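1. Have a look; sequence and predicted model below, questions after that.
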Amino acid sequence: MMLGMALKMAKWFLALLSLFVFTFFAVRIYNSQRGLPLDVWHTYAPQELSKTEIDAADWEAYLEAEAKIFASLRTNVSQQLTPEEQVPFNRYFEGSPVYPGHFARDWNRSYLLEPAGPPIGAVVLLHGLTDSPYSLRHIASRYRDRGFTVVAIRLPAHGTVPAALTKVEWETWLAATRLAVREARRRAPEPAPLHVVGFSNGGSLAVKYTLDAIEDKHLARVDRLILISPMVGITRFARFAGLAGLPAMLPAFAKAAWLSVLPEFNPFKYNSFPVNGARQSYRLTDALGTQMSLARREGRLTALPPVLTFQSVMDFTVSTQAVLSGLYDHVPANGSELVLFDLNRNVKFGPLLRSSAESALSRIVPPRVRNYRLTVVTNAGEGTDDAVERVVEAGATAERTQALGLQYPKGVFSLSHVALPFPLSDSLYGLTPDQTEDFGVHLGSLAPRGERGTLIVSLDALLRMSSNPFFSYMAQRIEEHLPARPVGDATEQGGERVQSPPQAAPPRRGLPSTAPDNPAAASGDRPAKKRSHR
């Protein structure tokens, strides 16, 4: 009797499970077939170097392979567009103002910046998912001006077509990270400091490489980590992202391989996003979490270099809480620091603001003693947009406050995941874009009004804060940890930064023969006040 009842329950369970699976895939197929059709940039994926090939390559070989990839894009994408696809804001149309190939520099490609004199250090820049080397160009110029060689690599499957992300695996990104570090160390050998800056998905790669280098003596050790909105933890849905793409195994349901299919009007970032992109990000963060736990149990985290992280309290892409629980709760007392940008508490949105947002900061960082310095950038008080930093030193609980001489812009209720590496003056993403530089569109200053359902992209995407009013503060905090600038490279006069004209580097095979163009000629945001306590 008991056996019969167990069999009956098992049959009911299997029936319910089958119904759930059928419903899941039916809904997934239905949703995937709605919206825009797949275009050639969703179906053609250029051939990237494999993990093994990247590990065997040097910087010049990587750039040569990259040049072939971009040539293939012109042949297989730009020259294959139908008349309907040859529209002004298609980044793959050669007649478009946002076509990257017409700019003075195509920031989708890997680049190397060198200081005027001998380098005193090297830094590797790792951009985010769906992103390109454009995203860290302002940080790059700051390092270059301070005498560092800058290696900014285009991670495989980025900067080309979104279809490339349907084929890539995260191990290939890590191989590219190793290559970039090898080149950085070749140009600035020890004992010159080696820094790694990682934005978003690049942040998880930066931490992963750092842990690998602690375990493998053949890898160059990192002296300092700078993380910007690091993807240490992402949403639980990403764990099951691979299931969402299963219907795409049937050609009729190819769109199921995509979480979003959108027009590509951003010259330096994909708008469309495939399932595999989410899946690889999850696999990377999962591998990082496993390695972090093992390193903690075996006592290897004592070898971690100092970590400086900048993170918005409000972040819809990554888990701010995971930055603490997955990383900072385990760093040794080595001079690390976490800088959080609070929401603007002077914006009076009343019931429009979620109660969870109002209390997010206190939930994330309750009062306690920590191994790292905690800095919160927030309003000076009620009724003011003026910003202050509230600092609690490592090992302490007392808080001190200092004015920054900066403000939250009117109407901006918070920063965002994507905003941090861009000053307000960034020509593409800035709220007050620099008019001397033109990438065909000023996405950060758009303020559309009209009827819902009219635009082909969501208003969320257009209204998301995409530049950082505190960029000058962030840059200053990074520069505090750099060696003294060499004589003749730049000088300080009355608190203003005065650069010597950059000297052109000798032409290199596969490298641009000119010195870096002007990635941050007019940073636009107000300079932060000098910090008296550092």
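-> Looks like it arrived, so ask away.
2. Going by C-alpha atoms from here, please, whenever you check contacts or count neighbours.
-> OK.
3. All the strands of this protein, in order from the start?
-> Here the chain has its strands, by DSSP state E, at 111-113, 121-126, 148-153, 194-199, 224-228, 258-260, 273-274, 307-312, 337-341, 373-379, 386-392, 399-407, 490-493, 496-499.
4. Any chance of JSON lines for the ones you listed, columns mean neighbour count and distance to Q86?
-> Formatted as JSON lines, those follow (neighbours: other C-alpha atoms under 10 Å; distance: least, C-alpha to C-alpha, whole Å):
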{"stretch": "strand 111-113", "mean neighbour count": "22", "distance to Q86": "29"}
{"stretch": "strand 121-126", "mean neighbour count": "28", "distance to Q86": "32"}
{"stretch": "strand 148-153", "mean neighbour count": "28", "distance to Q86": "30"}
{"stretch": "strand 194-199", "mean neighbour count": "26", "distance to Q86": "33"}
{"stretch": "strand 224-228", "mean neighbour count": "24", "distance to Q86": "36"}
{"stretch": "strand 258-260", "mean neighbour count": "19", "distance to Q86": "21"}
{"stretch": "strand 273-274", "mean neighbour count": "22", "distance to Q86": "22"}
{"stretch": "strand 307-312", "mean neighbour count": "23", "distance to Q86": "38"}
{"stretch": "strand 337-341", "mean neighbour count": "22", "distance to Q86": "41"}
{"stretch": "strand 373-379", "mean neighbour count": "22", "distance to Q86": "45"}
{"stretch": "strand 386-392", "mean neighbour count": "20", "distance to Q86": "46"}
{"stretch": "strand 399-407", "mean neighbour count": "16", "distance to Q86": "42"}
{"stretch": "strand 490-493", "mean neighbour count": "14", "distance to Q86": "46"}
{"stretch": "strand 496-499", "mean neighbour count": "12", "distance to Q86": "42"}
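5. here's the one I want to compare it with:
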Amino acid sequence: MAILAVLVLLGIRACQSTQGPPLRPWHTIVPVELSANAIRKSNWPAYVEAEKRMFDSLHLRLQSEMEPSDRTPLNRYHDGSLASPGAFERDWNRSYVLEPSGAASGVAVLVHGLTDSPYSMRSLAELYRQHGLVAIVPRMPGHGTVPAGLTREGRKEWEAAVEMAMAEARRRSADCLPVQLVGYSNGAALAMLHVMRRIESGLPGDVDRVVLISPMVEVNRFARYAGLAGLPAIFGRYAKSAWLDVLPEYNPFKYNSFPIRAARESYLVTADLQAAMETVARQGRMAQVPPVLAFQSVVDDTVTADGVMTRLFDKLPANGSELVLFDVNRKRILDPMLRSSATGLPSKALQTSSRSYTLTLVGAVSGDDPAVVARSRLPGAHALQVQATGLNYPNDVYSLSHVALPFPANDPLYGNVPSGRRVIQFGTIAVRGERNTLVVSQDSLSRLSYNPFYEYMAVRIVAQMPLAGTGRQKVSESRCGIAL
């Protein structure tokens, strides 16, 4: 009976895949990238050079296979469009390094998220550079090119790319300067997985502090079985069943179309992370985990704040880690429109004093005052610490979102401060009309794309950076090989 039900569902899935817009070249052309084994044997210069060759080849093929109807003002693959990466000062889809103006006080490796690109780490990388650290931002294989890239590349290649970037960080730090590992969304899971893999393998730690943005430590349960939904794709007529979404590509640095395999691979990253954490715990080595500072919206359509607490932070040792939660807008007029699941968690979480990490809630205290404060409960503390931020909760924002956190309001792509450039800017989009008319969801266009509290987050991250000229004081003696 169960087999029959599965066959019926697969039949329905196959029929559904024949509807909607056809696949375009960016859905069918699969770039050839280095294998996971080749990446591990490579180094940063070789990886960047292979990346350049791949991008050049892909661009030529796309231009030859696109039809006139594909050359629209909002197609990222049409040179000269408002969504073209060429409209920016550099193609942020590619791996890059930002160098400080003087001697480096440390090194930071920043790992972007699923369907994203190195652009999403642009502002944070610049923050690290400005404060004297070398910022290394690798492009995860399958990203920054065409959505079809994620039908081939997956977690093994992503893990290898993180390892390769961390090897470059160790080289630049000479195993003496502090190294920070920063991860956003799926990149956060990859960052923690790198840390846990080294510990469980008995390798010396190569990270002094971890910073996580919207950490994807769990995903929707559907992702576990997503591969089944793509089975009809083995027959050419049902090729679109391999995709959860087939949409116009109007974002220069992030895919809108989403292949099923990417969901499955992302789930497997989180599963691998949980397994690695369990292994490290059994080995009695959790004390080797470096301090973790994470930022998370209390409402997140990708990963729940409760999941971040229970599946990650509650398992960490008492090592000075901190989870910062961005609250919803408590304005009275909005309160009746918010689901109780969005408003209940924050106050309940702050009541617990038995955690081994600091929990901080950033938001307004009451519905009558938009002033945002940071309320923190330190491990074992009975009283809350309250600190003013100097920020107000924007009237037109009811919550942050999973994708918003790494982008300041003046981001030229995602911010709401007009950039003056001839490019699309998602934070300023306001489209109105009848529902069920657009090929993209109205929710996706109205989803908050920037962080109104980015300044607070930046201050907190900077406070954890090594000071110029004093990097060695924060590195263990075993790492540096000198007396501190």
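-> That came in fine, so what should we check first? In this text the structure is predicted, and so the values were computed from the model without any measurement.
6. TM-score for the pair, please.
-> Comparison of the two superposed chains (TM-score structural alignment, normalised by the length of structure 2) gives a TM-score of 0.94, and 470 aligned residues with a C-alpha RMSD of 1.6 Å.
7. Which residue in structure 1 occupies the aligned position of L9 of structure 2?
-> Residue pairing (TM-score structural alignment): L9 of structure 2 is matched to F24 of structure 1.
8. ugh, wrong one, Y77 of structure 2
-> Using TM-score structural alignment, Y77 of structure 2 pairs with Y92 in structure 1.
9. and its match, how far is that from S78 of structure 1?
-> Look at Y92 of structure 1 and S78 of structure 1: by C-alpha to C-alpha, to the nearest Å, they are 5 Å apart.
10. the more surrounded of these two?
-> A side-by-side neighbour count of Y92 of structure 1 and S78, using other C-alpha atoms under 10 Å, places Y92 first with 29 against 21.
11. Where do the helices of the stretch 151-300 of structure 2 begin and end?
-> For the stretch 151-300 of structure 2, applying DSSP state H, counting those that start in this stretch gives helices covering 155-173, 186-200, 226-229, 260-282.
12. picking up where we left off before, would you confirm that the match of Y77 of structure 2 contacts Y99?
-> Yes: using C-alpha atoms under 8 Å, Y92 of structure 1 is in contact with Y99, at 6.0 Å.
13. Looking at the strands of structure 1, which is nearest to E451 of structure 1?
-> E451 of structure 1 lies closest, by C-alpha to C-alpha, to one member of the strands of structure 1: strand 258-260, at 21.6 Å.
14. what's around T28 of structure 2, how many residues?
-> Neighbour number of T28 of structure 2 under other C-alpha under 10 Å is 14.
15. Next: the one 4 residues further on.
-> Neighbour count for V32 of structure 2, taken as other C-alpha under 10 Å: 16.
16. from what I can see it touches M54, true?
-> Yes: contact criterion C-alpha under 8 Å: V32 of structure 2 and M54 qualify, at 6.9 Å.
17. about what we covered before: relative to Q385 of structure 2, which of the helices of the stretch 151-300 of structure 2 is closest?
-> So among these, helix 186-200 is nearest, using C-alpha to C-alpha, at 27.5 Å.
18. Quick check: the aligned residue for L36 of structure 1 in structure 2?
-> Correspondence of L36 of structure 1 to structure 2, assessed by TM-score structural alignment: P21.
19. List the residues that contact A242 of structure 2.
-> Contacts of A242 of structure 2 were listed using C-alpha atoms under 8 Å, 6 or more residues apart in numbering, and they are 229-233, 259-261.
20. quick one: what's aligned to it in structure 1?
-> So, by TM-score structural alignment, A242 of structure 2 is matched to A257.
21. can you count the residues close to the closest residue to that match other than its chain neighbours?
-> Closest residue to A257 of structure 1 apart from its sequence neighbours, by C-alpha to C-alpha, 6 or more residues apart in numbering: G245 at 4.5 Å. G245 of structure 1 has 24 neighbouring residues, counting by other C-alpha under 10 Å.
22. cool, L190 of structure 2 as well?
-> Using other C-alpha under 10 Å as the criterion, the residues surrounding L190 of structure 2 number 31.
23. ok, now the one 5 residues further on?
-> Applying other C-alpha under 10 Å, we find 23 other residues in the vicinity of V195 of structure 2.
24. Spatially, what comes nearest to the equivalent of Y134 of structure 1 over in structure 2 if we skip its sequence neighbours?
-> Under the alignment (TM-score structural alignment), Y134 of structure 1 pairs with Y119 of structure 2. The shortest distance from Y119 of structure 2 to any non-neighbouring residue, by C-alpha to C-alpha, 6+ apart, is to W92 (4.8 Å).
25. what do you get for P317 of structure 2?
-> A287 (5.8 Å).
26. show me what contacts that neighbour?
-> 317-319.
27. So it versus V109 of structure 2, what's the distance?
-> Counting by C-alpha to C-alpha, the gap from A287 of structure 2 to V109 of structure 2 is 22 Å.
28. Also G363 of structure 2?
-> 29 Å.
29. before we move on, what about Q180 of structure 2?
-> For Q180 of structure 2, the distance to V109 of structure 2 - C-alpha to C-alpha - is 6 Å.
30. Quick check: the aligned residue for A152 of structure 1 in structure 2?
-> Counting by TM-score structural alignment, A152 of structure 1 lines up with V137 in structure 2.
31. Next up, the contacts around its match.
-> Contacts of V137 of structure 2 (C-alpha under 8 Å, 6+ apart): 95-97, 109-111, 118, 121, 125, 165.
32. Now flag whichever of those residues is closest to G144 of structure 2.
-> P118 (7.8 Å).
33. Go ahead and measure how far stretch 2-10 of structure 2 is from the middle of the chain.
-> Centre-to-centre, stretch 2-10 of structure 2 and its host chain are 35 Å apart (C-alpha atoms, centre = their mean, to the nearest Å).
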